[in-house]
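Student: only geometry, no sequence info:
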């Protein structure tokens, strides 16, 4: 099977229709807030991937 992305399925007219639909649903003022939140989330996710993993505490079982 060939690998593909959703962007490969969408052409120019489809992208315009999608953009207009998003604009109608969320309004012009809400979209920058949504994009800012999305950007912050992506940034935090990338920083989390780069951080050293926290080692699990070693516990000894007692009898």
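Tutor: Done, it's in. Since the structure is predicted, the reported quantities are computational estimates derived from the model, not experimental observations.
Student: contacts and neighbour counts: CA atoms only from here.
Tutor: OK.
Student: quick one, strands of this protein?
Tutor: Shown for the chain, no strands are assigned by DSSP state E.
Student: so in it, which helix runs the longest?
Tutor: helix 30-50 (DSSP state H).
Student: got the buried residues for that helix?
Tutor: Buried residues in helix 30-50, counted by 16 or more other CA atoms under 10 Å: none are found.
Student: next, the one to line up against it:
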């Protein structure tokens, strides 16, 4: 990351982190493991109330 920004990684160190939408959903719904978001288990989706085509949109709101 540092080299891509033109910063010498041999001279400087960096730390990167992020708060993605998955992490926010984990906090909201009390989901303990991030990997379950990507397993495509329909039972898990139904348990947490996520529909297959439920996605927020600008028209429909969040």
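Tutor: Great, that's in hand. On a predicted model such as this, the values are computed, not experimentally measured, just so you know.
Student: TM-score for these two?
Tutor: The TM-score (TM-score structural alignment, normalised by the length of the second structure) is 0.23; 32 aligned residues with a CA RMSD of 4.4 Å.
Student: residues touching the longest helix of the first structure, excluding its own?
Tutor: Contacting residues not belonging to helix 30-50 of the first structure are listed as residue 23 [CA atoms under 8 Å, 6 or more residues apart in numbering].
Student: how many residues are close by residue 23 of the second structure?
Tutor: Here the number of neighbours of residue 23 of the second structure (other CA atoms under 10 Å) works out to 13.
Student: repeat for residue 21 of the second structure
Tutor: Using other CA under 10 Å, residue 21 of the second structure has 8 other residues around it.
Student: list the contacts of it.
Tutor: Contacts of residue 21 of the second structure were listed using CA under 8 Å, 6+ apart, and none were found.
Student: and it, how far is that from residue 27 of the second structure?
Tutor: The gap separating residue 21 of the second structure from residue 27 of the second structure is 10 Å, by CA to CA, to the nearest Å.
Student: burial count for residue 29 of the second structure?
Tutor: 10.
Student: look up how far residue 43 of the second structure lies from it.
Tutor: From residue 29 of the second structure to residue 43 of the second structure the distance is 15 Å (CA to CA).
Student: residue 23 of the second structure is in what secondary structure piece?
Tutor: Assigned by DSSP states H and E, residue 23 of the second structure belongs to helix 21-29.
Student: just checking, next helix/strand downstream of that helix?
Tutor: helix 42-47.
Student: which positions within that following helix qualify as buried?
Tutor: Residues of helix 42-47 of the second structure include none that count as buried (16+ other CA under 10 Å).
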